[in-house]
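Enquirer: Need coordinates for the following:
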Amino acid sequence: MTARKLHLNAFLMGVGHHEAAWRHPRTNPSRLSDIRHYQQLARTAERGRLDSVFLADGLALGDNVRHNALGGLEPLTLLAALAAVTEHVGLIATVSTTYNEPFHVARKFASLDHISGGRAGWNIVTSAGEAEAHNFGVERPAHRDRYARATEFLEVVTKLWDSWEDGAILGDRHAGRYADTDRIHTLDHTGPHFRVRGPLNTSRPPQGHPLLVQAGSSEDGKEFAARFAEAVFTAQQTLAEGKEFYTDLKSRLGRYGRRDDELLILPGISPIIGSTEREALRLEKELEELIIPEYGVRQLSTILGVDLSDHPLDAPLPDLPDATEGQQSRSKLVTDLARRERLTLRELINRLAGGRGHRVVTGTPEQIADQIQEWFTGGAADGFNIMPPILPGGLEDFVDHVVPELQVRGLFRTEYEGRTLRQNYNLARPISRFEQKVSVTS
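Expert: Modelled structure (predicted):
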C-alpha cells in the first residue's frame, strides 16, 4: 500500500486513438458527432473514478480525411453537455493561444467551471500546424514567438479570472447591493501582444482558476510548463526516457517558487486489453491489418515536416534535418524510436498508428497494471493519460478490468476525494491576486 495515488485521465478521441479504429467492427464512426456517444464515455470514466476526461482539438481538418474519421465537435461546447450528465469527473479542453483572444478564453472556461461546479481544465496549446495558420489568413508564427504570445496570453487570462474576488457578490436584496465593486478590478494590461482593460464579465470560477494543463515537450514547452502548468500530458517510449523527462521537468519548478507536487506529469499510454495475452495480441493484429499505409505516411510526414510519400515502405527512415518549427518534441521522439529499433517506414507507421508516438501496451489487465505501476513507482509518472485504441469498448475494458486491479494494489482511489477537479488532483485553489486583506479589530 502507498499513500501516493495515481491520477488517470481519459483522452477521448472520436471512436478511438488507433488510426484504423473507425474500420473495426467494435466501433461506429457515424457516432463521431453524436453527443450521446461522448456522454456515454464520460459516464464510463466517472464510473471508474477517473480524474478527468480530455478532448484534444485542432483548428484545421486533419490530413487525409479520405482514410480516417476526422472532424469532431468543438470541445468547450461538447464539455458543457458532458457536465450535465456527470458530477465528479473533470472536463479538460484544448484551446489555442495562437488564434484566440484572452478575454474570450477566460470567459468560456470560467463559464464551464460554473456550469460543471468546478471541474474545468484548459489544455494550453500554441498551434504548430501550417494548415491552422492558413485558416486564419496568416503565416505560421515561429516556435519561440508562439510561446512568447502564450506566456502573455496566460498572464492575461489568469488576471481576468482573478478580477472578481471571492467575496465580490453580496446579493443583498434588502440594501440593493448585488456586488461589492471594490472587489471587482480592472486590469489595464498593456503588453507586446495584448491590451485588455477588464474586468471579466463572468464572476470568479469555483476553482479560482480552472486547472492548467500543457502538452509541449520542447525546451520552450518544458519551461512554460514549469512556470504555469499543473498537469502535463507527455509522450515517452521507454522508462528511461520517462524518468529523464520527469526529473528534468520537476527540477525546473524551484526557480518559479513551486513545489514538486504542484505539477503532475501524465504520460500517454494506449492500452490494448484482452482477457488473455493472446486475445490482446489478436486485437492488436486486427487493427494493424486495417491500417492504410498512405494515411500513415501522410501523418508521419506531417510530424517530421518532410514529405515521405515517395520513400520505399520497406526501407529505413532517411536522414532528416532537425525540426526547428512545428512539433519539435514529437519529431525527435519518432526519429529516436525509428533509429533505436531500426524500423522500416512500414514498421514505423504501424507503431505510430496506435498512439502517434505515445506508448502502446498490449496485454491482460494485470500486465497493463504492471506497466503503469512500474512507471509510477519508478519515478517516471504521477499518473497516465489513457488513450483507448477503440471507443467505447477500450475505455470500458480499462475501467472494468484495469482500474480494479490498480485499486487492489492500493494505487488508485475507490472514491472521489472531492467535487472539483483541483480537489481530485490534490491541487490548491489559488486566491485572487487582487484579494483584499480584511483587517479584524477587536
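
Enquirer: Please count neighbours and contacts with C-alpha atoms only from this point.
Expert: Fine.

Enquirer: so who does residue 63 touch?
Expert: Residues near residue 63 by Cα atoms under 8 Å, 6 or more residues apart in numbering: 298, 299.

Enquirer: hang on, it is in a strand, isn't it?
Expert: No: checked against DSSP: H, G, I helix; E, B strand; the rest coil, residue 63 lies outside a strand; its state is coil.

Enquirer: Can you tell me how far it is from residue 299?
Expert: Distance of residue 63 to residue 299, computed by Cα to Cα, to the nearest Å: 7 Å.

Enquirer: How about residue 54?
Expert: Taken as Cα to Cα, the span from residue 54 to residue 299 is 22 Å.

Enquirer: residues touching the residue nearest to residue 135 when sequence neighbours are not counted, list them.
Expert: In space, and not counting its chain neighbours, residue 135 is closest to residue 60: 7.0 Å by Cα to Cα, 6 or more residues apart in numbering. Residue 60 makes contact with 131, 132, 135, according to Cα under 8 Å, 6+ apart.

Enquirer: Please identify which of these is nearest to residue 191.
Expert: Residue 191 lies nearest to residue 132 out of those, by Cα to Cα, at 24.6 Å.

Enquirer: Could you verify my assumption that the closest one touches residue 59?
Expert: Yes: between residue 132 and residue 59 there is a contact at 5.2 Å, judged by Cα atoms under 8 Å.

Enquirer: Show me which of the two is the more surrounded one.
Expert: Shown here are residue 132 and residue 59; by other Cα atoms under 10 Å, residue 132 has more neighbours (20 against 17).

Enquirer: for comparison, sequence B:
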Amino acid sequence: MKPLNTDPDVLSVGYFFPAGQTNHVWSDEASRRVPRMNRNNLLNLAQAAEQAGFDSLFIADNWSGHQRAAERGGHQAPAFHAPLLAMGIFAVTEHIGVITTLHTTHHRPAHVARMGAALDAFSDGRWGWNAVTGHAEPEAALFGEPFVEHDKRYAMAAEFVDVVQQLWREEGSIDHIGKYYRSQGRIKAPRPVQRPRPMIVSAGASSAGTAFAAEWCDALVTLARTEDDVRSLDQRLQGQLRGRHVTSWPFAICIVREGDGEAEEEYNHLLRSLNADAAWEIAGDILGSIETAQAMFDRLGRDEAVRAIGSGSAMLQLIGTPDQVAEQLISLKRNTGAGGVLINFPLWSPRELSDFGAVLRRLEDAGVRTAPASREYSW
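Expert: The predicted model follows:
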C-alpha cells in the first residue's frame, strides 16, 4: 500500500500534459513546431517525463471542445479522453503518477469509483483524480442535462466525492440515499492501492471551489502570476481548513535554455504569432460564453486582450536558464504554501522535458524534492 506524501518541505513537480495541440500559449508557431497528437508521440512524451524525473502528469479534459477557428489553427484539438489516455501511459511507465480529469456533474459516483480504482490498482498506486464540476452549457447540452448553477454544482460534487470514497473504502455494500445521489451495493474489485485513498485535486478558486477543496481534496490547482498571488490563495484556503492538509498547486509556463536571454527570446518569438481568433474562442469556453470574452476584448482592446488571453500571462513565468528557473521554484516552495507546481511547455517535446531534468536535479540538490524512483510514497 502506498501512502500519500504530507511532508511540507517537499515540492511536487507535475507536467501539464498536452490536452490539445497547444496549451495556454495559443501561438501558431507553437502549433507548427510541436509533435502531432498521436499514440507514439504521447507515449514517448510520457516516458520522457518519467526519465526527466517529473512526479506526475496532469491531464486536463472537457467534453464539448473548443470552437472551429481554434481547431483549424491547430489549437486545443484533438484531445484524448483523460482516463483512457492514462491507462495507456501506465502501461509504458513505472514511477510517474497520472492525474486525470473526471467530471462529477456528468457521471455517476459508481462510474468514477470503478474507473479510479482500476486505474490506481493497475498502476500500483499512481493515479490521481482532478475532480471538476464542468462549467459550460455546451457540455451539459451534450449529455441532455440542464445547466446547473455554480454553487449547486459544488454541493453536488461534495456528495459525489463522498459516495466515491465510500465505494472505495467499503468491502461490503453501501446504502447511500442523499440529496443528489443514490448508490446501493458495492463495486467489483480491485480497490485503490493508495492509502487512505487516491490523491484528489480540484481547480476551482471561487468561494465554493475553495470550500470544496478544503473539505475533500489534497491540492487546489490554480492560476497565479506571482508568489503574492499564491500566498493570497493559501490564506483563503487555510481559513477554510478544519485540520486537513491541503496545498496550492499553481500553473506555470516554462521555457528553459542554457544561455542567458535565450529562453526569453524564444518566448517572445512565439508571442508574435498568437492566434487572435483561437484566443477569443478559447476564452469564451473558459469564461463561460463568447459574450464574456467579447467584453474582455472591448475593455482591453483586441491586441492587448489577445496577448493577455493567449500568452499564458495569467500564470507563473518560468523562463530562463536552468539555474534561474530552479531558483524561482525553490523560492516558491520556501516562501509560499505551494505543495506542487504544474509545468506547461509551450513547445512540448521529449527534448524540452529532458532539458528540464537539469532543473529537477537542482531542486533535489537544494532538498526540496525527491525523485519518484527513490521513494515509497506516491506523490
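
Enquirer: Aligned to residue 265 of the second structure, what sits in the first structure?
Expert: Applying TM-score structural alignment, one finds that residue 265 of the second structure aligns to residue 282 in the first structure.

Enquirer: Name the residues of the host helix or strand of its match that are buried.
Expert: Using DSSP states H and E, the element containing residue 282 of the first structure is helix 277-289. Of the residues in helix 277-289 of the first structure, those buried by neighbour count under the rule 16 or more other Cα atoms under 10 Å are 279, 280, 281, 282, 283, 284, 287, 288.

Enquirer: Give me the distance between the third one and residue 268 of the first structure.
Expert: To tie it back to what came earlier, the one meant is residue 281 of the first structure. 20 Å.

Enquirer: How about the first one?
Expert: Computed with Cα to Cα, the distance linking residue 279 of the first structure and residue 268 of the first structure is 23 Å.

Enquirer: ok, back up a step: which position in the second structure pairs with the residue nearest to residue 135 of the first structure?
Expert: Per TM-score structural alignment, residue 60 of the first structure is aligned with residue 64.

Enquirer: same deal with residue 292 of the first structure?
Expert: Residue 292 of the first structure maps onto residue 275 in the second structure, by TM-score structural alignment.

Enquirer: matching residues in the second structure for the longest helix seen in the first structure?
Expert: Using DSSP state H, we find that the single longest helix of the first structure is helix 143-162. Using TM-score structural alignment, the residues of the second structure aligned to helix 143-162 of the first structure are 150-169.

Enquirer: which parts of the matching stretch are buried?
Expert: 153-161, 163-168.

Enquirer: Please apply the same query to stretch 46-56 of the second structure.
Expert: Neighbour counts using 16+ other Cα under 10 Å place 46, 47, 48, 49, 50, 51, 52, 53, 54, 55, 56 of stretch 46-56 of the second structure among the buried residues.

Enquirer: In strands, which of those fall?
Expert: residue 56 (DSSP state E).

Enquirer: can the buried residues of stretch 46-56 of the second structure go into CSV with extra columns for distance to residue 328 of the second structure?
Expert: Formatted as CSV, the buried residues of stretch 46-56 of the second structure follow (distance: Cα to Cα, whole Å):
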residue, distance to residue 328 of the second structure
46, 25
47, 26
48, 23
49, 20
50, 22
51, 22
52, 19
53, 18
54, 17
55, 18
56, 20
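
Enquirer: from the buried residues of stretch 46-56 of the second structure, which ones fall inside helices?
Expert: Using DSSP H, those in helices are 46, 47, 48, 49, 50, 51, 52.

Enquirer: The third one matches what in the first structure?
Expert: This means residue 48 of the second structure. By TM-score structural alignment, residue 48 of the second structure lines up with residue 44.

Enquirer: From what I see, its match and residue 399 are in contact.
Expert: Yes: counting by Cα under 8 Å, residue 399 is a contact partner of residue 44 of the first structure at 7.2 Å.

Enquirer: give me every residue that touches residue 284 of the first structure.
Expert: Residue 284 of the first structure sits next to 272, 362 when contact means Cα under 8 Å, 6+ apart.

Enquirer: how about residue 102 of the first structure, what's its match in the second structure?
Expert: For residue 102 of the first structure, the aligned position in the second structure is residue 109, judged by TM-score structural alignment.

Enquirer: ok, its match to residue 219 of the second structure distance?
Expert: For residue 109 of the second structure, the distance to residue 219 of the second structure - Cα to Cα - is 20 Å.

Enquirer: With residue 182 of the second structure instead?
Expert: Residue 182 of the second structure is 27 Å from residue 219 of the second structure, by Cα to Cα.

Enquirer: Who has more neighbours out of the two?
Expert: Ranked by neighbour count (other Cα under 10 Å), residue 182 of the second structure and residue 219 place residue 219 first, with 23 against 14.

Enquirer: Alignment lookup: the more buried one to the first structure.
Expert: Match for residue 219 of the second structure (TM-score structural alignment): residue 231.

Enquirer: Now do the contacts for its match.
Expert: Applying Cα under 8 Å, 6+ apart, the residues near residue 231 of the first structure are 211, 212, 213, 214, 263, 264, 265, 266.

Enquirer: In the second structure, what residue corresponds to the fourth one?
Expert: Same thing as residue 214 of the first structure. Alignment note (TM-score structural alignment): residue 214 of the first structure maps to residue 202 of the second structure.

Enquirer: and the match of residue 292 of the first structure, how many neighbours?
Expert: Using other Cα under 10 Å, residue 275 of the second structure has 22 neighbouring residues.

Enquirer: Hmm, residue 29 and it touching each other?
Expert: No: counting by Cα under 8 Å, residue 275 of the second structure stays clear of residue 29, with 9.4 Å between them.

Enquirer: could you pull out the strands for the stretch 51-200 of the first structure?
Expert: Counting by DSSP state E, counting those that start in this stretch, the stretch 51-200 of the first structure has strands at residues 52-55, 90-96, 120-125, 169-172, 177-179, 189-190, 195-196.
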